[in-house]
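Colleague: Pasting the sequence and the predicted coordinates here, then a few questions.
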Amino acid sequence: MIHGINGLDVHVLEAGHESPGRPLALLLHGFPDLAYGWRHLIPILAEAGYHVVAPDQRGFGRTTGWDGRYDAQLAPYGLLNMTRDALGLVSALGYRRTAMLVGHDFGSPVAAYCAIARPDVFPSVVLMSAPFPGTPAFPFDVADGQPAPVPPNTGPQRLAAALAALDPPRMLYQQYLSTREANDDLWHPPQGLHAFLRAFFHVKSADWPGNKPHPLKAPTPMEFAQLPTYYIMDLGRTMSQTVAPFQPSAADALACKWLTDRDLDVYAAEYGRTGFQGALQAYRVLTDPALNAELRLFSGRTIDVPSLYVGGKSDWANYVSPGAIELMKSRATTKMSGIDLIDGAGHWVQQEQPARLGTLLLAFVKEVGGADQNRR
């Protein structure tokens, strides 16, 4: 536990700290993951010579100092404050910069803003399973009576209304996860927490044969309706109800080596203890335009450090924001090395295919010179 990090006591998993002077690899998880989600990758990077640190992010696991009530203030869960969490952690560890910064799922936009706001501290970045389409921009050249600018991040609200008008009506998963009811549904599902988490991890992995993702043609309700129900839910159904039909058999669960029952026990114990509300606060931030206004501080800024995008070939998350990958390549970054989609992986790349991911990460850092240049 590392104390006093931007108001938090941060629980971390780490390896390689026994050898002084190693370059720092910082790994930021997403939802509903934990630092534990990096357990397969941490030893690979440590063996390669890194001091590897994976924190439980704000709102998750054994990190403390966050308010998990639904009515808690949401500003602490904003992207820029979570960027400050990462910056404070690097400093507390005694480093001036990272050699490797990796963000998965919701950790991806946090890592992106780390690289945008403090390229001196985060001189390269790897984004995983959540393409970064760029910063919200202020309207340009509209002083002579052009239409009023659209508030930032209003897309989810417009999409939610359009999906609700479909027959049958649908609902964006982010909208559902922002509701007051979501925490209790996830925390106390009818099938039990262990079974719910097994189904949730399974249905978003390459193990579920229904995951055959492809780019959507446009951000229209009919295109979004092609997405699996764990992304575009049936209106009125809970997430536990949504994933229940995809519960793997006992034999399939036993055969899942990347997420054993003992591994799943860790997740069930942690979320059984804390609930999900702290982890869900970030979704409430993402779906509230007023809470994203501060991101316009970086209007026009791009990720100008070397960057890489990694996803699972069987992961719909690469395409749930139509055009995001193209925007990431053409507008949001200036030094993107490539986009690698890993065979045999769905959304949980670092758990499903850690060896392949490790090979990509180490090759990327070698290419950009991070391991030699970014020691303490």
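Modeller: It's in.
Colleague: can we go C-alpha only for contacts and neighbour counts from here?
Modeller: Fine.
Colleague: Leaving aside the residues adjacent along the chain, what's closest to residue 193?
Modeller: In this structure, residue 193 finds its nearest non-sequential neighbour in residue 268, 6.1 Å apart by Cα to Cα, 6 or more residues apart in numbering.
Colleague: Let me know the distance separating the nearest residue to residue 41 once chain neighbours are set aside from residue 269.
Modeller: Excluding the flanking residues, the one nearest residue 41 by Cα to Cα, 6+ apart is residue 354, at 5.3 Å. For residue 354, the distance to residue 269 equals 24 Å [Cα to Cα, to the nearest Å].
Colleague: Compare neighbour counts for these two and give me the winner.
Modeller: Legend: neighbour count by other Cα atoms under 10 Å for residue 354 and residue 269, higher for residue 354 (20 against 14).
Colleague: Run a quick check on the more buried one versus residue 43, I expect a contact.
Modeller: No. Counting by Cα atoms under 8 Å, residue 354 stays clear of residue 43, with 10.0 Å between them.
Colleague: need the helices for the stretch 1-150 of the chain, in chain order.
Modeller: 42-47, 79-92, 107-117 (DSSP state H, counting those that start in this stretch).
Colleague: Which stretch among those is buried most, on average?
Modeller: Mean neighbour count (mean count of other Cα atoms under 10 Å) peaks for helix 107-117 among the helices of the stretch 1-150 of the chain, with a mean of 25.
Colleague: here comes the other one, which I'd like you to weigh against the first:
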Amino acid sequence: MHLLEAGSADRPCVLLLHGFPEIAYSWRKVMPALAAAGYYVIAPDQRGYGRTTGWDPAYDGDLASFRLTNLVRDMVGLLAVLGLPSVNAVVGHDFGASVAAWCALLRPDIFRTVVLMSAPFAGPPAPDAPIAVDIHRALAALDRPRKHYQWFYATREANADMWRCRQGVHAFLRAYFHFKSGDWAGNNPVPLRGWTASELARMPTYYIMDLDRGMADTVASEMPPA
């Protein structure tokens, strides 16, 4: 597991868990400030990200190893290797918030406090939870057919769409992150009235994409000024 550290290991520990599409380096501007405040700060590349290895990377590989309980186990094992019986706080951003929440839920003796950023925790699924609407089919049936970006990222062709895009990876990432930033004029948050295709279609196309487009084409027109 690849790990970034800041501060002295004899101080209270804060564990930082990045989101998607990020790595531990995403915390580079936060870690020095926390260290200066008196904390020992650790930020790993989570399973499936960055320089951390140890799973089948093939598209058809076994996804069971990426269950949230295994991601929690990764953090418990990391702390054990570092000789840390507990952390003062686990901080999760985006998808890392889900991991942080489950860390605190499953092992409150180790993860004593939790901070969730960007992604609220819905809690464990209830035994009598209603059957989810097939939102992907509903999006595809709209007058302007759409698809959820997570559905696209789960397809076999998604990696090549971005990694081998015609504009090049650097230009793609510049446009992608500008499109999702506060600098993009179209990012005006609005409340959604429900988990329906018509409501989701109000979101920008980096979230609810056109059905016939990949992500590289979706963001290509949003390149920021040089």
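Modeller: The structure has been received and is ready for your questions. Remember, predicted model here, so these are calculated numbers, not experimental data.
Colleague: circling back to that earlier point, quick one: closest of the helices of the stretch 1-150 of the first structure to residue 30 of the first structure.
Modeller: Closest approach to residue 30 of the first structure among the helices of the stretch 1-150 of the first structure is made by helix 107-117 (4.9 Å; Cα to Cα).
Colleague: before we move on, the earlier item: quick one: the helices of the stretch 1-150 of the first structure as CSV, columns for distance to residue 220 of the first structure too.
Modeller: Shown next, in CSV, are the helices of the stretch 1-150 of the first structure (distance: least, Cα to Cα, whole Å):
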stretch, distance to residue 220 of the first structure
helix 42-47, 40
helix 79-92, 27
helix 107-117, 23
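Colleague: and residue 282 of the first structure, which of the ones you listed is closest to it?
Modeller: helix 79-92 (8.2 Å).
Colleague: Would you double-check that residue 189 of the first structure falls in a strand?
Modeller: No. Residue 189 of the first structure is assigned coil when assessed by DSSP: H, G, I helix; E, B strand; the rest coil, not a strand.
Colleague: Against residue 37 of the first structure, how distant is it?
Modeller: On the measure of Cα to Cα, residue 189 of the first structure and residue 37 of the first structure end up 22 Å apart.
Colleague: Also residue 164 of the first structure?
Modeller: Where residue 37 of the first structure is concerned, residue 164 of the first structure sits at a distance of 34 Å (Cα to Cα).
Colleague: between the two, who's got more neighbours?
Modeller: A direct count of neighbours by other Cα under 10 Å for residue 164 of the first structure and residue 37 places residue 37 higher, at 23 against 16.
Colleague: counterpart of that one in the second structure?
Modeller: By TM-score structural alignment, residue 37 of the first structure lines up with residue 26 in the second structure.
Colleague: now do residue 81 of the first structure
Modeller: Using TM-score structural alignment, residue 81 of the first structure pairs with residue 70 in the second structure.
Colleague: Might you report the residue contacts of its match?
Modeller: Contacts for residue 70 of the second structure (Cα atoms under 8 Å, 6 or more residues apart in numbering) come out as none.
Colleague: count of neighbours near residue 209 of the first structure?
Modeller: Neighbour number of residue 209 of the first structure under other Cα under 10 Å is 9.
Colleague: got the residue ranges for the strands in the stretch 1-150 of the first structure?
Modeller: Using DSSP state E, counting those that start in this stretch, the strands of the stretch 1-150 of the first structure run over 2-5, 8-10, 12-15, 24-28, 51-55, 100-104, 125-128.
Colleague: of the ones you listed, which approaches residue 70 of the first structure most closely?
Modeller: strand 8-10 (18.7 Å).
Colleague: quick one: the closest one to chain centroid distance?
Modeller: Average the C-alpha atoms of strand 8-10 of the first structure, do the same for its chain, and the two points are 19 Å apart (Cα atoms, centre = their mean, to the nearest Å).
Colleague: For that strand, which outside residues touch it?
Modeller: Against strand 8-10 of the first structure from outside (Cα under 8 Å, 6+ apart): 1-4, 55-58, 62-66.
Colleague: Any of these buried? List them.
Modeller: 55, 56, 57, 58, 62, 63, 64, 65, 66 (16 or more other Cα atoms under 10 Å).
Colleague: Any chance of a markdown table for these, columns distance to residue 75 of the first structure?
Modeller: As requested, those are exported to a markdown table (distance: Cα to Cα, whole Å):
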| residue | distance to residue 75 of the first structure |
| --- | --- |
| 55 | 20 |
| 56 | 19 |
| 57 | 15 |
| 58 | 12 |
| 62 | 21 |
| 63 | 18 |
| 64 | 16 |
| 65 | 14 |
| 66 | 11 |
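Colleague: ok so, going back, please name the nearest non-neighbouring residue to the match of residue 37 of the first structure.
Modeller: Using Cα to Cα, 6+ apart, the nearest residue to residue 26 of the second structure is residue 18, at 6.9 Å.
Colleague: Can you tell me how far the one you found is from residue 4 of the second structure?
Modeller: With Cα to Cα as the criterion, residue 18 of the second structure and residue 4 of the second structure are 12 Å apart.
Colleague: ditto for residue 67 of the second structure
Modeller: From residue 67 of the second structure across to residue 4 of the second structure, the span is 24 Å (Cα to Cα).
Colleague: out of the helices of the stretch 1-150 of the first structure, which comes closest to residue 285 of the first structure?
Modeller: Once those are compared by Cα to Cα, helix 79-92 is nearest, at 8.5 Å.
Colleague: Mean distance between the closest one and the second structure after superposition?
Modeller: Superposing on the second structure places helix 79-92 of the first structure at an average distance of 1.1 Å from its equivalents, by mean Cα distance after the TM-score superposition for the first structure.
Colleague: what's the angle from that helix to strand 24-28?
Modeller: Here the directions of helix 79-92 of the first structure and strand 24-28 differ by 150 degrees (axes from the mean of the first three to the mean of the last three Cα atoms, to 10 degrees).
Colleague: what's the offset of helix 79-92 of the first structure from the middle of its chain?
Modeller: Between the centre of helix 79-92 of the first structure and the centre of its host chain there is 16 Å, according to Cα atoms, centre = their mean.
Colleague: can I assume residue 280 of the first structure sits in a helix?
Modeller: Yes. Under three-state DSSP, residue 280 of the first structure sits within a helix.
Colleague: so how many other residues sit close to it?
Modeller: Neighbour tally, residue 280 of the first structure, other Cα under 10 Å: 24.
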